[in-house]
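In: Here is a sequence together with a model predicted from it:
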Amino acid sequence: MDDMMGTALPKSLFVNRELSWLEFNKRVLLESLDDAVPLFERLKFEAIYFSNLDEFFMVRVGSLTDQSLLDAQKTDDKTGMNADEQIAAIIEKVASFAPLCESAYGVIRQQLKELGVDLVDVHRINQVEELIAQKYFLEDILPLLSPQIIDRHHPFPFLKSKEQYVISLFAAKDEVIKLGIVPVSHLPQYFVFSVDNRQKVVFTADIVCHFAQKLYSKYEIVEKNILRVTRNADISVNEGLFDYDVDFRGIMQELLKKRRRLSIVRAQLAQAPSERLRRHLCKRLGIASDHIMVSGIPLDFSFGFSLPGNLNLSRKDLSFRELRPSLPIDFSKRDAIKYCTEHDVLLSYPFQSMKPFIDLLYAAAEDPTVVSIKISLYRLANRSRIASALCAAAERGKEVLCVLELRARFDEQSNIDYAKLLEDAGCTVIYGLSDYKVHAKLCLITRKVHGKIVHLTQIGTGNYNEKTAELYTDLCLITSDETVGQDANDIFGALCMGETVERTRTLWAAPNCYLDKVLCAIDEEIAIQKAGGEGYVGIKVNSLNCMEVMEKLVEASRAGVQIELFIRGICCIRPGVEGYTDLLTVRSVVGRYLEHSRIFVFGRGSRQQIYIGSGDLLNRNTHRRVEVFAGVRSPDLRARVLEILDAFRRDNVKAWDMLPDGSYVKPPRTGDEAALESQIYLQEYFAAPFEEEGQPQAFGGRLRGLLDRLGGRARKR
């Protein structure tokens, strides 16, 4: 076996990053086909699928397109595919999902029809619908349209990313192409009206296309269609822009303008075009023919998010049952600083509220012993209470340092705005590092008590964002451990100097003290296993493609170490491959909340290590970002973290198991086996308040097995 480890691992053991992500998005899509999911939620899941796909083309396909031009021979280190081969595989796989998309839409449309709601197909419109649609077009739409004629005398206009255009091909005596183009995305996406007690939903782009001839009375339209383009959004910041005398906020604003004009990577059409129109669009848009995708459903599916709120349907069974986050501790009734100094605190979002952490920040702003608050910010909510608390602290004379990462993709403008607000309040704002994104979720409250400096440190798996804390599953650890506080202080000190910390005492901190810590921990489990013990590795992250980690996991599996990977999205290693990953399993959970927490568990019993933090196991997290992880040491908090993994282990409703060929299947369930949905279970598990002494609540049957797992008898799948 040791000799085998000296040879290169076969490419067939790994999955391409992009294709693995598409498999994840397929699992999202399949939620829209699950009859057990309420109707409006299924509509939203299909909207999420398309929103995800937009961003994927903008970022990942955009990046591969650039790579194919700049370094065509560069290959994926896992599968050996170059950029063009990856793009071709992506196009093929996305096309293979089209029947699922249309099937989901068809089922949703039929069930809405049974409830008295018609999503009108303008190709099958009846006379009454036609008259109402025409009235709406003439009175409300037509005055707002700006149709353009495109021929040899009029240039092809710039098409904005993710916006819809109605295009018309005119009859001509010669071979010259003459088009009409009219943008429609500035209009309401749809309108709803009632006929005979039925609600009718008509999409504006469909109406404009249907009545396009009324826009061009002097021309004969021989073909018309709806067009939507997706542009490359993969902009990067040149290292030189970080010179001390450059206005980085201004540079980012210029780059955002540039992003809006990057090349087109995909075009969508509402119906199959003629070969003549297809060739013309390929030439004008600068794309290959296979990058034109035809869809039989609405091109802009974002209506799925708003439509339920605009329909007159009051049935509660059409949406998920409301689950309110519990308030595990109310700091309005006790001293937050004192409590967190005496007890480690673990909050589990969205099952528990973020309010205790926000209250802690406000308490720090008021507390006379607090001298400074330092925090790393990546994505903030609109009207952020966290930002307000930081401003309040600065206005009360506290030193407030905000490491604000302006390069949080698609949140750049929001972060630019917050930078101005925080600076105006008196906070010191720095923008991170030239070579690394600061992705860590780290907050350090420094106090001077009786002449001695002490710290409260918060380490999280998710952003300081109240909105996403209601939608994403994340963990927030607050500790008064001085070793942790000293490490956090060193990390912020390095960032202020434009550097990354070289060594830490107890925290894991990328890029220098994360990957090696993970590899070392796996090595320890290999050594334990080879010495006759029982090695164990449990990892919950969003994505895995780091070759160093995957190679080490193969080594561990071959040594006999049991490995459980709980990975929501990208997973580039195949489980259960004979002779390589026999003892490695991969499970993904896709449910009503987005799984986002990162958890590492190594070993069993008294030697067991548990870490939570901000980084996945993608190359960008291990090599190109600042990430922070902290050990969970309190026995009751460790038990709660382990219960999260056990809930995943027992989920037989929303779990998907990866097969050796890279595909995913639902785990089998016997007829008498009770259904267990991990997120619903954890909602109940985390509902109880903290006890004063910080011990876990007596959850009855829900705590069964916790002591066994802490003692080394983890349940196996």
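Out: Alright, I've got the coordinates.

In: going forward, measure contacts and count neighbours with C-alpha atoms only.
Out: Fine.

In: List the buried residues for stretch 411-424?
Out: The neighbour-count check on stretch 411-424 (16 or more other CA atoms under 10 Å) flags 412-413, 415-416, 418-419, 422-423 as buried.

In: and of the residues you listed, the nearest to residue 655?
Out: residue 412 (33.9 Å; CA to CA).

In: export the buried residues of stretch 411-424 to JSON lines and tack on secondary structure and distance to residue 462?
Out: As requested, the buried residues of stretch 411-424 are exported to JSON lines (DSSP: H, G, I helix; E, B strand; the rest coil; distance: CA to CA, whole Å):
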{"residue": "412", "secondary structure": "helix", "distance to residue 462": "18"}
{"residue": "413", "secondary structure": "helix", "distance to residue 462": "20"}
{"residue": "415", "secondary structure": "helix", "distance to residue 462": "16"}
{"residue": "416", "secondary structure": "helix", "distance to residue 462": "20"}
{"residue": "418", "secondary structure": "helix", "distance to residue 462": "18"}
{"residue": "419", "secondary structure": "helix", "distance to residue 462": "20"}
{"residue": "422", "secondary structure": "helix", "distance to residue 462": "21"}
{"residue": "423", "secondary structure": "helix", "distance to residue 462": "24"}
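
In: One more to weigh against that first structure:
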Amino acid sequence: MSDVQTTEASIDLSSSEYYFNRELSHLQFNIRVLEQALDESHPLLDRLFFLCIFSRNLDEFYEVRVANLTQQLTFAREQAGADGMHPQQVLSAIHTLCSDTVERQYRILNETILPALEQENIHFQRRRDWTEEQRLWVEGYFRDSIQPLISPIGLDPSHPFPRLVNKSLNFIVELDGKDAFGRETGLAIIPAPRSLPRIIRIPDHLTNGGDHFIFLSSMIHEHADELFPGMEVKGCYQFRVTRNADLEIDEDGTNDLASALEDELHSRNFGEEMRLEVADNCPSELVNFLLHKFSLEANDLYMVNGPVNLGRMMEVIGQINRPDLQYTPFTPGLPKNIKFKKSIFESMRERDTLLLHPFESFTPVVDLLREAAKDPAVRAIKQTLYRTGAKSEIVNALVDAARNGKEVTVVIELRARFDEEENLYLANRLQEAGAVVVYGVVGYKTHAKMMLIVRKEEDRYKRYVHLGTGNYHAGNARAYTDYSFLTSNDVMGEDVAAVFQQLTGMGAALKIKKLFHAPFTLHKKLIELVERERAHAEAGHPALIRLKANGLTEPKLIRALYKASQAGVKVELIIRGMCCLKPGIPGVSENIEVRSIIGRFLEHTRVYYFLNNGKDEVYAASADLMERNLLNRVETAFPIESNKLKDRVKSELEAYMLDNSQAWVLQSDGRYVRLQPVEGEETIRAQSILLATLATTSS
């Protein structure tokens, strides 16, 4: 045995030292999002957008990931991942990282973003800066629009601490004096009306031009004394609590998943407390009082220098008409074979089509369904829906198809997190139109993106298929990068029909010829493809693996990639978010590079590429490289077989590997280092290249 083989054999690739913790890796992605707020290559309002997105991402992280870790401890169900960290260790590390990052976020807001906005005559006015006219206007707005909706709650034995809604804006008020009943409690809570905007625009005639806004919290602070007549308001401090918002449903123990979900949705607003955010000028005794009432510890507390929910600042972006402070609009491209055909069915019969959103239009996908809904030759339509939007053109077309007598079957994933209520509404709407609606398979979320249209042509039925890496959501298709694949390939049609049969009916797993599908074959096939590339390297052939996904956490796949690296395979991973694989470890992963692209659009495509000794194979997929996707969901990976389309995907992956401006490279110690062009080097941004190549930018 050679020295190299001996070294490889002596390395335990299951050892925790070779894995990052997924939760901490997830947080690192959110930090990279926050960094965009400082990146002056982004327009100013887009930098504000990134600052807000960080807040929203962190909210969800606490609502789901921190909640899960906390529950593991509460119910003695501790689970250590491949990294070996105990949940308590993870929670402690999360607090340290989040405390520093949240403090930095508010510094970015106060010291960078707000001053830059003021330079552009966009102002968030503090009370001390109000003019007399503005102060009178605020007084009228408070009395007319705010005070009638507020119900202040004095705290005493007959008015216990209220049950406050998840992430709602509230105020704790310190009072002096007695009320009309002679009570002298000293404390009250003001829940801000949820129906009111958190930021209000000052009428233009009260300003000297530009855009001027006031926070709802400032208006309530200014007039809090009017809510407690005859008493002195000694202090008024904003706070909010974040709760566990992950729904727990016993799918095996319910006969009606939709009804069970409806019952659980209300409880989302009142789950267990996970985090407390309080204005940093709040006295320590009031902070401790709130921590006690929410049964939280000091590690769960965030004292913030500004609004307790920065995510709501996103509301103002749509109220500011400053195109010079936002990205230039663009028109998504259309392939010629679709652009110049009267019928999408005709173009699909002619050749396969690959669309890369948002650089290319999502309209052909919608138009395919619209055409099918009206076409007398179309007999049946089958569709999966995961996240699709409340005002979905896709759903409108499915409703029209059902009303036009087509056999419409829709597999709706009711458990798409935070879209459950919307999906229940869509399910009811489709059922009322006459569509057959099913909710997938108990225990397995249906995450595959599939559309199947069956059309009668001459003496046979012809299948037309759409497969995608992203959801059937037109809004997301303008903000997320995703592939759409349109084909009339007969074998592909048979495969998709078989997957639908497994979803809607019962029976043994059917043989699938071209697709890989979870939870049956995808995980196994991916590892086989990695091992095949390893065998090519061991035989002395060039070997290359490129995988692009939103997350990589599945240990068996990571071990297979380590072994491929040890054999000399070049492994290039474009992983947007969490990554548990450690690159650059001598003898283990020195041939592996991991990069994350953070730019104007949210990277969402999932692509698997294997050189295969010159007979390269390319797959696009709905699945990330995570346990839940590969083992516990219904997912599909579909081959790109046309040489022209295959070459195109390869070149687009190459653009991401050449990016030297929006790429963050993962180090073996867990840090991400942003690449910068060296002096004299051309600036390369993959998203800019794709935008210039595939879309038309407005002048």
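Out: That came through fine. Quick caveat: nothing in here was measured; it's all calculated off a predicted structure.

In: out of the buried residues of stretch 411-424 of structure 1, who's nearest residue 639 of structure 1?
Out: Closest to residue 639 of structure 1, out of all of these and judged by CA to CA, is residue 415, at 36.4 Å.

In: The closest one matches what in structure 2?
Out: Aligned counterpart of residue 415 of structure 1 in structure 2: residue 423 (TM-score structural alignment).

In: My read is that its match contacts residue 412, right?
Out: Yes: using CA atoms under 8 Å, residue 423 of structure 2 is in contact with residue 412, at 7.1 Å.

In: Now do the shared contacts for the two.
Out: residue 386 (CA atoms under 8 Å, 6 or more residues apart in numbering).

In: Show me where the stretch 451-600 of structure 2 has its helices.
Out: Assigned by DSSP state H, counting those that start in this stretch, the stretch 451-600 of structure 2 shows helices spanning 476-479, 490-504, 522-538, 555-566.

In: Ok, the stretch 51-200 of structure 2 next?
Out: Going by DSSP H, counting those that start in this stretch, the stretch 51-200 of structure 2 shows helices at 67-74, 87-108, 114-119, 132-141.

In: whereabouts in structure 1 does the second one align?
Out: Here helix 87-108 of structure 2 aligns to structure 1 at residues 83-104, judged by TM-score structural alignment.

In: quick one: that stretch to structure 2 mean distance?
Out: Compared with structure 2 after the fit, stretch 83-104 of structure 1 shows a mean deviation of 1.7 Å (mean CA distance after the TM-score superposition for structure 1).

In: List the buried residues of that stretch.
Out: 83-84, 86-87, 89-91, 94, 97-98, 100-101, 104.

In: Residue 406 of structure 1 contacts residue 415, doesn't it?
Out: Yes: contact criterion CA under 8 Å: residue 406 of structure 1 and residue 415 qualify, at 5.7 Å.

In: list residues touching both of those two?
Out: With CA under 8 Å, 6+ apart as the test, residue 406 of structure 1 and residue 415 both reach residue 378.

In: Now do the buried residues in the longest strand along structure 1.
Out: What stands out as the longest strand in structure 1, according to DSSP state E, is strand 221-231. If you call a residue buried by 16+ other CA under 10 Å, then strand 221-231 of structure 1 has these buried ones: 221, 224-231.

In: Mean distance of that strand to its aligned residues in structure 2, please.
Out: Looks like 1.8 Å for strand 221-231 of structure 1 (mean CA distance after the TM-score superposition for structure 1).

In: Which one of the buried residues of strand 221-231 of structure 1 is nearest to residue 254 of structure 1?
Out: For the buried residues of strand 221-231 of structure 1, the nearest to residue 254 of structure 1 is residue 231 (17.0 Å; CA to CA).

In: Which residue range of structure 2 does stretch 147-161 of structure 1 align onto?
Out: Using TM-score structural alignment, stretch 147-161 of structure 1 pairs with 152-166 in structure 2.

In: Off-centre distance for that stretch?
Out: How far stretch 152-166 of structure 2 lies from its chain's middle: 34 Å, per CA atoms, centre = their mean, to the nearest Å.

In: what does stretch 66-85 of structure 1 give?
Out: 25 Å.

In: cool, stretch 276-286 of structure 1 as well?
Out: For stretch 276-286 of structure 1, the distance to the chain centre is 34 Å (CA atoms, centre = their mean).

In: in structure 2, what residues pair with that stretch?
Out: Under TM-score structural alignment, the match for stretch 276-286 of structure 1 is residues 285-295.
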